[in-house]
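Colleague: build the 3D model from these lines:
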Amino acid sequence: MSDKRDLTGVWYGRYTGDYEDNGFIALLNEQGGAVDGSVSERDPNGIVDIRRASVSGTRDGTAVRFVKQYDGSGGFDHAVFYSGMIDGDGTEVSGRWQIDRYNSGGFVMTRESFTADELAEEREAELDAPVR
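Modeller: Next comes the predicted model:
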């Protein structure tokens, strides 16, 4: 991945709005600016443990747009439209979501970024750790 802003990876996020404030995990894949993936989030209403959705969208430079389409779990089967910007480090996307003209809010999602040296150091520490 030569472009740090490539959205491929695991993202931890939170959306906020008038009716719900909830965390989510997004697993995204980007190829040639096309983005797809999946989102899992807990159901604060307790109907199901986890609500699931698919993601489809685009990234053009720093601009990110995608649609989150719920799969029907927990009574959610609608689409949510997201629009935001990714930072230059490729570690945070923030912006707005909208269902219709009455339901909208903000969101932010982040991912951790590791250098090759940091990953090598972690691997060395794992190999040196005693086996239990």
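
Colleague: for the rest of this, base every contact and every neighbour count on C-alpha atoms.
Modeller: OK.

Colleague: which residue, other than its chain neighbours, is closest to the most centrally placed residue in the chain?
Modeller: Taking C-alpha atoms, centre = their mean, the centroid of the chain lies closest to Ala26, which sits 3.4 Å from it. Closest residue to Ala26 apart from its sequence neighbours, by C-alpha to C-alpha, 6 or more residues apart in numbering: Val39 at 4.4 Å.

Colleague: so which residues of this structure form helices?
Modeller: 116-128 (DSSP state H).

Colleague: please point out which parts of stretch 36-49 sit buried.
Modeller: Within stretch 36-49, the residues scored as buried using 16 or more other C-alpha atoms under 10 Å are 36-43.

Colleague: in strands, which of these fall?
Modeller: Among the buried residues of stretch 36-49, DSSP state E puts 36-42 in strands.

Colleague: strands of the protein, start to end?
Modeller: Going by DSSP E, the chain shows strands at 9-17, 22-31, 34-42, 50-60, 63-70, 79-86, 92-98, 104-110.

Colleague: quick one, the longest one and strand 22-31 angle?
Modeller: What that stands for is strand 50-60. Between the axes of strand 50-60 and strand 22-31, defined by axes from the mean of the first three to the mean of the last three C-alpha atoms, to 10 degrees, the angle is 40 degrees.

Colleague: quick one more, to check against the first:
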Amino acid sequence: MTDSLTGVWDGTYTHPRGIVTFLATLIESGGALAGNVTEPCTSPACPLSTHNASIAGHRSGSAVSFVKRYEPPGYGYGTVFYEGTVNAEATEIDGRWRLPGMSGTFLMVRSTRPAESVVAEEQTKEPAR
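Modeller: A predicted model of the protein is given here:
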């Protein structure tokens, strides 16, 4: 498998409060993974409507592992560990996430949207300042 994971990914993960959708941008270079995630806050007490997180990890063949760090941490969010498998076409990554005392599943599907349109779409969702 040589297809790069660099690109935009639509994702979901299971959580005790239900299924959460997210948007991830990954950059793969020499097996190292970096990127960012945007997702809604699911905690009723959360003052933020959207969370941003960074991703750092690696890929070896079809095995992928990364750490997602929420920025800023808090509101029940901090560091989450992910381990998954990439399909042969490098269009899906599925696996499990874990926190101390809690875990669930996740699925990421390569988006057909170019990164530029995703950035523009996210910018239009932000409230005016």
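
Colleague: still on that earlier bit, TSV please, covering the buried residues of stretch 36-49 of the first structure and showing distance to Asp89 of the first structure.
Modeller: Shown next, in TSV, are the buried residues of stretch 36-49 of the first structure (distance: C-alpha to C-alpha, whole Å):
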residue	distance to Asp89 of the first structure
Asp36	21
Gly37	21
Ser38	23
Val39	22
Ser40	24
Glu41	25
Arg42	28
Asp43	31
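
Colleague: aligned to the residue nearest to the centre of the first structure, what sits in the second structure?
Modeller: Aligning on TM-score structural alignment places Ala26 of the first structure opposite Ala24 in the second structure.

Colleague: got the contact list for its match?
Modeller: Contact analysis of Ala24 of the second structure by C-alpha atoms under 8 Å, 6 or more residues apart in numbering lists 8-11, 35-38.

Colleague: same question for Arg113 of the second structure.
Modeller: Val8.

Colleague: now do Val93 of the first structure
Modeller: Counted by C-alpha under 8 Å, 6+ apart, Val93 of the first structure has contacts 64, 84-87, 108-110.

Colleague: let's go with 10 Å and repeat that
Modeller: By C-alpha atoms under 10 Å, 6 or more residues apart in numbering, Val93 of the first structure lies in contact with 5, 7, 11, 13, 62-64, 83-87, 107-111.

Colleague: please point out which of those residues the second structure shares.
Modeller: Retained in the second structure (both residues aligned by TM-score structural alignment, their matches' C-alpha atoms under 10 Å) from the contacts of Val93 of the first structure: 7, 11, 13, 62-64, 83-87, 107-111.

Colleague: ok, of those residues, which come out buried?
Modeller: Here, 16+ other C-alpha under 10 Å leaves 7, 11, 13, 64, 83-86, 107-111 buried among these.

Colleague: Gly9 of the first structure maps to what in the second structure?
Modeller: Using TM-score structural alignment, Gly9 of the first structure sits opposite Gly7 in the second structure.

Colleague: contacting residues for its match?
Modeller: 24-28, 35, 110-115.

Colleague: could you rerun that using 8 Å?
Modeller: 25-27, 110-111, 115.

Colleague: for Ile27 of the second structure, see how far away it is.
Modeller: 7 Å (C-alpha to C-alpha, to the nearest Å).

Colleague: please apply the same query to Ile55 of the second structure.
Modeller: Ile55 of the second structure is 9 Å from Ile27 of the second structure, by C-alpha to C-alpha.

Colleague: now for those two: what residues contact both?
Modeller: Joint contacts of Ile55 of the second structure and Ile27 (C-alpha under 8 Å, 6+ apart) are 33-35.

Colleague: now Asp94 of the second structure: how far from Thr50 of the second structure?
Modeller: Distance of Asp94 of the second structure to Thr50 of the second structure, given as C-alpha to C-alpha: 23 Å.

Colleague: the two: who's more crowded?
Modeller: Per other C-alpha atoms under 10 Å, whichever of Asp94 of the second structure and Thr50 has more neighbours is Asp94, with 21 against 13.
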